[in-house]
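> What shape does this take:
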Amino acid sequence: MGEFDLITRYFKRPATRSPLGVGDDCALLAPAAGMQLAVSSDMLVEGRHFLSTVAPARLGHKALAVNLSDLAACGAKPLAFTLALALPGVDEPWLEGFSRELFALADAHGCELVGGDTTRGPLNICITVFGEVPAGGALLRSGARAGDDLWVSGSLGDARLALEVFRGTIALSATAFDAARARMEQPTPRVALGQALRGIATSAVDVSDGLIGDLGHILASSRVGATLDADAATALIALDTTGLPTEVLRTCALSGGDDYELVFTAPASARAAVEQAGQASATRVTRIGRIEADAGLRIVDASGAPVPQRFGSFDHFV
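Have a look, this model is predicted:
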């Protein structure tokens, strides 16, 4: 099977948002009146971002999910995406599973494939996603203010627990491991929550490299500091972790990565509105700290005592 036969069989679909669809040299996109385009790219490299043992269907889901998560963090509505795919060779069962779940997630969010590229090489997936957001209404990293509450969506640490099982550093029950692995390989982008938080949240970022590291982007961009309740964050691990040390659980929740939740800030006066946004998007939201004028991040336990444990975040070049 040649390159263009592969594209036609597995990736060519009718597209309405670009009049050219898939197959021309460019896609043509225009936001609706009063809207801005939100654009983001993410690359997934085998051995760095995913294990070689991941099922192709789950990889198809994750490849798009991590990009939709970026749109969610900006409060944007998905429109379209492009796919650049390097493959070691033509593996039709792999392509069938990958494309099926890629499009299942795309269809769930009304996001159309409008172009891309394929080539032979080590397995590498790069998606660029396009969304739209009201002009001037995007959620940014730079809007947090002293006195704001610090919130996070969903659960934390589950994906890192799965990774630690693969590494052989911890053990989980079969049920807990299956759930953790699903969280690592099939994250849920919080697209509906991001849109519901427009006009409420003062800043937002998605948790891809770990809560501590990604929160740091908000603090740096907003020129503020924060106090974070480590126990409140660790309590958001959704699995049965009986027998695991507190230090391990805190590491997974605070610096684990691959959560693809939203960490965001909002004024204390907006607590009811944040809760309503969570309910409207069927997403749990939890307060885990507060924004402060003094620079730096202070990590405390439930009693307010400083946590001496040190935490990091994922870095592609470390």
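> Please count neighbours and contacts with C-alpha atoms only from this point.
Fine.
> the strands in the stretch 151-300 of the chain, which residues?
Under the criterion DSSP state E, counting those that start in this stretch, the stretch 151-300 of the chain contains strands at 203-207, 225-229, 261-266, 285-292, 296-300.
> need the contact list for residue 151.
Shown in contact with residue 151 (Cα atoms under 8 Å, 6 or more residues apart in numbering): 263-266, 285-289.
> repeat that for 10 Å
201, 204, 228, 233, 262-266, 271, 274, 285-290 (Cα atoms under 10 Å, 6 or more residues apart in numbering).
> now residue 21
Contacts of residue 21 by Cα under 10 Å, 6+ apart are 12-15, 27-28, 112-115.
> switch to 6 Å and redo it
15, 114 (Cα atoms under 6 Å, 6 or more residues apart in numbering).
> before we move on, what SS does it have?
With DSSP: H, G, I helix; E, B strand; the rest coil as the basis, the three-state label of residue 21 is coil.
> what about the closest residue to residue 275 other than its chain neighbours, how many neighbours?
Once flanking residues are discounted, residue 275 sits nearest to residue 285: 6.8 Å by Cα to Cα, 6 or more residues apart in numbering. Residue 285 is flanked by 22 other residues according to other Cα atoms under 10 Å.
> For residue 285, give its distance to residue 217.
Residue 285 is 20 Å from residue 217, where distance means Cα to Cα, to the nearest Å.
> go on, residue 311?
15 Å.
> One more: residue 141?
For residue 141, the distance to residue 217 equals 7 Å [Cα to Cα].
> likewise residue 91?
40 Å.
> same thing with residue 97?
Distance from residue 97 to residue 217, by Cα to Cα: 35 Å.
> before we go on, could you also do this sequence so I can check it against the first one:
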Amino acid sequence: MGEFELIRHYFAAASCAQGGEGVVLGIGDDCALLSVPSGEQLAISTDTLVAGVHFPAVCDPFLLGQRSLAVAASDLAAMGATPIGFTLALTLPTVHADWLQAYARGLNQMAESCQLSLIGGDTTRGPLSLTITVFGRTPGGLALTRSGAQVGDLLCVGGDLGNAAGALPLVLGERSADAGQADPLLAHYWSPQPQLALGQALRGKATAALDISDGLLADCGHIAKSSQVALQVELERLPLSAALQTFLGRQGAQQAALAGGDDYVLAFTLPEAELAPLLGAGWPIRVVGRVTAGRGVSLIDGRGQDITPDTRGYQHFKETP
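This next block holds a predicted model:
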């Protein structure tokens, strides 16, 4: 099957490739054409997932289709963006019809859930990797960024932390567990749900935001650096699921939440006065700390003691001294 036939058969015919709001022209030409309303800005982000680095080389392609788009769409949530569309650059060692059909099905399901239209991409031969670029829009001046946190703000997250990191031993076949423990952890790893609606609700309210991909401590470091403030995380306030604590124990669950990564839950700073109205509207917000004067990120225990660990999250390329 040639490149263009592959695209037509598995992707161009999918429901997510039939256009949508903001898509003037999708698959079929050299470029897609997008329309952004006057007064709004275009938000763009690219993620690459490589077999053996971001996911096991042998895995369920349907679940991989969901995961590959979800992790990219989460960047739109972090900016408070309304989704428009995405492109897919797919590198395959070989063409297997069953694999492609299952992958395209998982991709389409997540695209419909996120209201993202497939608007183009590329296919080529090589080691399995997936590069997805997502496009969204935000009202001018209201995009959430990492650089606005203020001393006195609350440090918040959008839900339980550590579930995906807890699932990793299950994904790699290093451990097993009964369905009650394993299923919610595996669901979070393979089918994270980008917090798009929460991100939009935080526009004009949160002072800084990002999505947690490399671990709470590591990612909060980006907010601290960009905003030139310090973030203080309180160990006892970490939101941990019952499944994670049963599977890893409380200390193991805390470590997964702090440095495990792959949560794709929003972390954001919020003026204290904004918290009650958001909670009253039903948003799943948990306070995990506070913004203070200074620099960097610290972890404190229930007695207020600094217990900041040396390892704070995942890095692809560790800095050398």
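> And the TM-score between them?
After superposition, the two chains reach a TM-score of 0.93 (TM-score structural alignment, normalised by the length of the first structure), with 313 aligned residues with a Cα RMSD of 1.8 Å.
> More neighbours: residue 97 and residue 217 of the first structure, which one.
Neighbours per residue, other Cα under 10 Å: of residue 97 of the first structure and residue 217, the larger number sits with residue 97, 18 against 15.
> The more buried one corresponds to which position in the second structure?
Correspondence of residue 97 of the first structure to the second structure, assessed by TM-score structural alignment: residue 102.
> Thought residue 64 was touching that match, still the case?
No - contact criterion Cα atoms under 6 Å: residue 102 of the second structure and residue 64 do not qualify, at 9.1 Å.
> The counterpart of residue 129 of the second structure in the first structure: what's it in contact with?
Aligned against the first structure by TM-score structural alignment, residue 129 of the second structure finds its counterpart in residue 124. Neighbouring residues of residue 124 of the first structure by Cα under 6 Å, 6+ apart: 44-45, 85-86.
> Looking at the second structure, which of those hold up?
Among the contacts of residue 124 of the first structure, the ones whose aligned partners also touch in the second structure (both residues aligned by TM-score structural alignment, their matches' Cα atoms under 6 Å) are 44-45, 86.
> So how do I select the buried members of those residues in ChimeraX?
One line in ChimeraX is enough to select the buried ones among those; burial here means 16 or more other Cα atoms under 10 Å:
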select :44,86
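> ok, the kept ones among the contacts of residue 124 of the first structure vs residue 178 of the first structure, which is closest?
residue 44 (21.9 Å; Cα to Cα).
> Would you agree residue 134 of the second structure falls within a helix?
No - under three-state DSSP, residue 134 of the second structure sits outside any helix and is assigned strand.
> buried ones in stretch 144-163 of the second structure?
144-151, 153-163.
> Kindly report the same for stretch 222-239 of the first structure.
For stretch 222-239 of the first structure, by 16+ other Cα under 10 Å, it's 222-234, 236-237, 239.
> Going by neighbour count, which of the contacts of residue 151 of the first structure are buried?
For the contacts of residue 151 of the first structure, buried by 16+ other Cα under 10 Å: 201, 204, 228, 233, 262-266, 271, 274, 285-290.
> returning to that earlier point: I'd like the distance between the match of residue 97 of the first structure and residue 118 of the second structure.
Residue 102 of the second structure is 16 Å from residue 118 of the second structure, by Cα to Cα.
> Take the strands of the stretch 151-300 of the first structure and lay them out in a markdown table including distance to residue 254 of the first structure.
Below are the strands of the stretch 151-300 of the first structure laid out as a markdown table (distance: least, Cα to Cα, whole Å):
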| stretch | distance to residue 254 of the first structure |
| --- | --- |
| strand 203-207 | 10 |
| strand 225-229 | 10 |
| strand 261-266 | 12 |
| strand 285-292 | 11 |
| strand 296-300 | 10 |
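> For residue 120 of the first structure, find the nearest of these.
Across the strands of the stretch 151-300 of the first structure, closest to residue 120 of the first structure is strand 203-207 (Cα to Cα), at 31.4 Å.
> Report the angle between that closest one and strand 261-266.
With axes from the mean of the first three to the mean of the last three Cα atoms, to 10 degrees as the basis, strand 203-207 of the first structure and strand 261-266 are set at 160 degrees to each other.
> how about the helices of the stretch 1-150 of the second structure, start to end?
3-6, 61-78, 97-114 (DSSP state H, counting those that start in this stretch).
> can I get these in a markdown table with distance to residue 258 of the second structure?
What follows is the helices of the stretch 1-150 of the second structure, written out as a markdown table (distance: least, Cα to Cα, whole Å):
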| stretch | distance to residue 258 of the second structure |
| --- | --- |
| helix 3-6 | 42 |
| helix 61-78 | 19 |
| helix 97-114 | 27 |
